[in-house]
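[1] Quick one, structure for this:
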Amino acid sequence: MESGYVTTPFGRRPMSLGMLASQQLAETIEPGIKRSKWKLFRAICEARPALGVTDRALTVLDALLTFYPDDEISEERGLIVFPSNAQLSLRARGMTPATLRRHLAVLVEAGLILRKDSANGKRYARRDRAGAIGEAFGFSVAPLLARAVEIESLAAAAVADRELVRATRERLTVCRRDISKLIAAAIEEGVPGDWEQISMLFRDLVLRLPRVASAGALTALLDEMGLLREEAVNLLERQVKIKKMDANESQIERHKQNSNPDSRSELEPSFETKQGAKAAADNDPVAGPQDEPRLKHQGPSGRKPPMADPATGHGLKSFPLGLVLQACPQIHDYGPGGTIGNWRDLMSAAVVVRSMLGVSPSAYEEACAGMGPENAATVIACILERGGHINSPGGYLRNLTRRTERGEFAIGPMLMALVRANGGVRRVAG
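    This is a model prediction of the structure:
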């Protein structure tokens, strides 16, 4: 700063600690530093929200910079501009004097300019015999030069944030389109699943989408929509695989021939089922009488229905452990040592909770076989979280297992409803 000492404002304008801090900052300009005034002004426009200035205040700053004689701001060329209010008002698009003074105060408070007032408050410069400016009174742009690096960093961060918001909005638009068309296709094709619940969740997410939002808010909504889209795709892919398996089985059945013309098995399908069950029992050395219901359920080929066999890849999709724990925080208390760090801890806690809720071992074993151990433990955690709304946890679990085998149950909507009830989705890893 040219004066080298603290200056106080003229008239009734009070001195503040902010003004003192700005004057001290202006004295820390690095030797030889210079910046293009218009590039620096554009950076200030980009970082305007972070700097706490209004667009009208930037209009006044633009007018002030037009009075600086050179394109580059540097200490060698001086840092004081001294236009009158009348001239400054003309270059500020005809701004009224009262409005002009108010926005000049905003720029001073934001630490972008400094006042260097004369004894009578007038703005002028004293020149020597050669016409060079010896001392000037007006507004100092020294803070712009002292804060140049900070302003440029804030501008770069604002540009990056704007680009992130734009990219996230584009991804949200694509995700919304995907979910809408997947739901329409599922309803038109009659795909089994709780599509009404999925549609309600989708409408709720769309209504929560604000017109103006930060990157963090948009990312959280994109996370929820991504989970919903994955659930819809999972249900549709499962139906496609079922149709492929049905088509393959029908092709095999069309090529079957009965080499024994005296056989009565074609007229007695129930007898054929028993024969198939017996054949499967003969081929299974560890099968016993207690396995007969299982073999009957498997059918003549000894296979379980596609939706109930995890090995076929048609079972429920497992969600990240972090998302499960966020949706069902109560399950933490039943883990080993009162915490859950992996899937094994969650399954151990589910066994404890199963016993506490009165769910029979057979019901839980059927759930593990039909859903997979991880998904069965997840469902137990959800039942614990909604314990006050479920009268018979064991019957409820058996019903969900049957619906899973028919391809009519999805864990995603249940988890997302609990996540929203517990405060929304955060980015988690599981």
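
[2] Only C-alpha atoms from now on, for both contacts and neighbour counts.
    Will do.

[3] So which other helices or strands are in contact with the strand or helix carrying Glu150?
    For Glu150, the host element (DSSP states H and E) is helix 148-189. The elements that helix 148-189 packs onto, with contact taken as 3 or more C-alpha pairs under 8 Å, 6 or more residues apart in numbering; DSSP states H and E, are helix 37-46, helix 195-207, helix 215-254.

[4] With mean neighbour count and distance to Met414 added, can I get these in CSV?
    CSV is the format used below for those (neighbours: other C-alpha atoms under 10 Å; distance: least, C-alpha to C-alpha, whole Å):
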stretch, mean neighbour count, distance to Met414
helix 37-46, 18, 43
helix 195-207, 15, 9
helix 215-254, 16, 11
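
[5] structure for this one too, so we can compare:
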Amino acid sequence: MQSGYVTTPFGRRPMTLALVRRQLATAEIRPGKTADKWKIFRDASEARELLGLQDRSLAVLDALLSFYPENELRQEAQLIVFPSNAQLALRAHGIAGATLRRHLGLLVDAGLIVRKDSANGKRYARKDKAGDIETAFGFDISPLLSRAEELAMLAQQVVSDRLAFRRMKENLTICRRDVRKLISAAMEEGAPGDWNTVEETYVGILARLPRAPTKDEVGAALDEMELLRGEIINILERQENEKNRSTNAAQNERHIQNSKSESTRELEPSSEKELGAMQGNDHAAPRVPIRNFPLGMVLRACPDVVMYGPSGKIDGWRDLMSAAVVVRSMLGISPSAYQEACEVMGAENAAVAVACILERAGHINSPGGYLRDLTRRAERGEFSLGPALMALLRGQSANDRSVG
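    I've put the predicted structure just below:
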């Protein structure tokens, strides 16, 4: 293989530093390296979008590889093919000349081939006395051998992303079905709640999805739909708990009325301390746990908190809770207010609440008082983090669209 120097294109085609870098990389192929040319072609086909190629570009690359006589590309071999445009067009399924030249340029720009032009721009080979090719001018396909491993990794990435995208769409379909049927059941059975507003939120999430959504758009819709599903389940759970409390209270009252035959002494508390405990238990309402949300969703809704994590990143819930302590101090939230939030909401959800407050810090006069108010509302079962995260996610999506 001829290498070790940089060649410039013929005619008006410009030389770029990117072309220099590609040719130098080609000259550094590991000695003895080999690869199957059709395996490389399949990897390049799989990764065509990442490489900026079109289907016609792949047809031209396929035609070029067909002019190389062996299936295996070898580092020590002559890796230059020199077909005429007419021959190339024929093997590329009759592609027009102008289209052929454009896609050859795309293959060069993608770094899959390199032009090695002769003095007059013609493509040909010069052979020695033994009939072996001594010098060739045309298209150097050695970059394919040089980038074989890279192209394989790109192909794997595309396959993995495609699988993740398909699963994401399946999860959105399932979540969408759950939300739709839960709303319908609540409406048909007369469950208390503003179900019209919930339904409007559901319709709004779907309305923002374009006809052919990207992975990011499907991910944002899935996040919002999962939040909405969590909120609906929270509402129904609270109603069920209230119903159970009412039923238990009625049963206790009947039990007391039916226990008149028992000794009054047996029903009296043995001490004033026990009396206080019983009275306290009589008035204490069981607390409905606030749901935890996926960490990735929280970080998409509250990206500002990431810089306060250990080493400026957040890889898990422990990192988020550590960041929340730093943010709590920075915002002037007292340790007692944060401790109370942890006791009522749970440590993870308290950290999420602080992250939400940080995201809206410019609109909150007293972060400490705001957190205490959220804690009191959560204790009464009147607050959930779902709507706050959903609103922040919508804001982030709107910002991304305006920047794009």
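
[6] before we move on, the earlier item: let me know which of the helices and strands packed on helix 148-189 of structure 1 is the nearest to Arg127 of structure 1.
    For these, distance to Arg127 of structure 1 was read as C-alpha to C-alpha. The smallest value, 24.3 Å, belongs to helix 37-46.

[7] next helix or strand past the closest one?
    Proceeding N to C from helix 37-46 of structure 1, the next assigned helix or strand is helix 48-51, under DSSP H and E.

[8] For that following helix, buried residues please.
    By neighbour count on 16 or more other C-alpha atoms under 10 Å, the buried set for helix 48-51 of structure 1 is Arg48, Leu51.

[9] what about it, how far off from structure 2?
    Here helix 48-51 of structure 1 is compared with structure 2 after superposition; its mean distance to the aligned residues, by mean C-alpha distance after the TM-score superposition for structure 1, is 1.8 Å.

[10] Packing partners of the helix or strand just after that helix?
    Following helix 48-51 of structure 1 in sequence order, the next helix or strand is helix 55-66 (DSSP H and E). With contacts defined as 3+ C-alpha pairs under 8 Å, 6+ apart, helix 55-66 of structure 1 has these neighbours: helix 37-46, helix 85-91, helix 97-109.

[11] Flag every buried residue along the longest one.
    Buried residues in helix 97-109 of structure 1, defined by neighbour count with 16+ other C-alpha under 10 Å: Leu100, His103, Leu104, Ala105, Val106, Leu107, Val108, Glu109.

[12] nearest residue to Gln78 of structure 2 other than its sequence neighbours?
    Here the nearest residue to Gln78 of structure 2 in space, its sequence neighbours aside, is Met1; by C-alpha to C-alpha, 6 or more residues apart in numbering that works out to 4.4 Å.

[13] wait, doesn't the one you found sit right on Ala77?
    Yes: in this structure Met1 of structure 2 lies within contact range of Ala77 using C-alpha atoms under 8 Å: 5.1 Å.

[14] Compare the two and say which one has the larger neighbour count.
    The neighbour count for Met1 of structure 2 versus Ala77, taken as other C-alpha atoms under 10 Å, is higher for Met1 (16 against 13).

[15] buried set for the top strand by length along structure 1?
    The strand that spans the most residues within structure 1, counting by DSSP state E, is strand 133-140. Neighbour-count burial for strand 133-140 of structure 1 flags Ala136, Phe137, Gly138, Phe139, Ser140 (criterion: 16+ other C-alpha under 10 Å).
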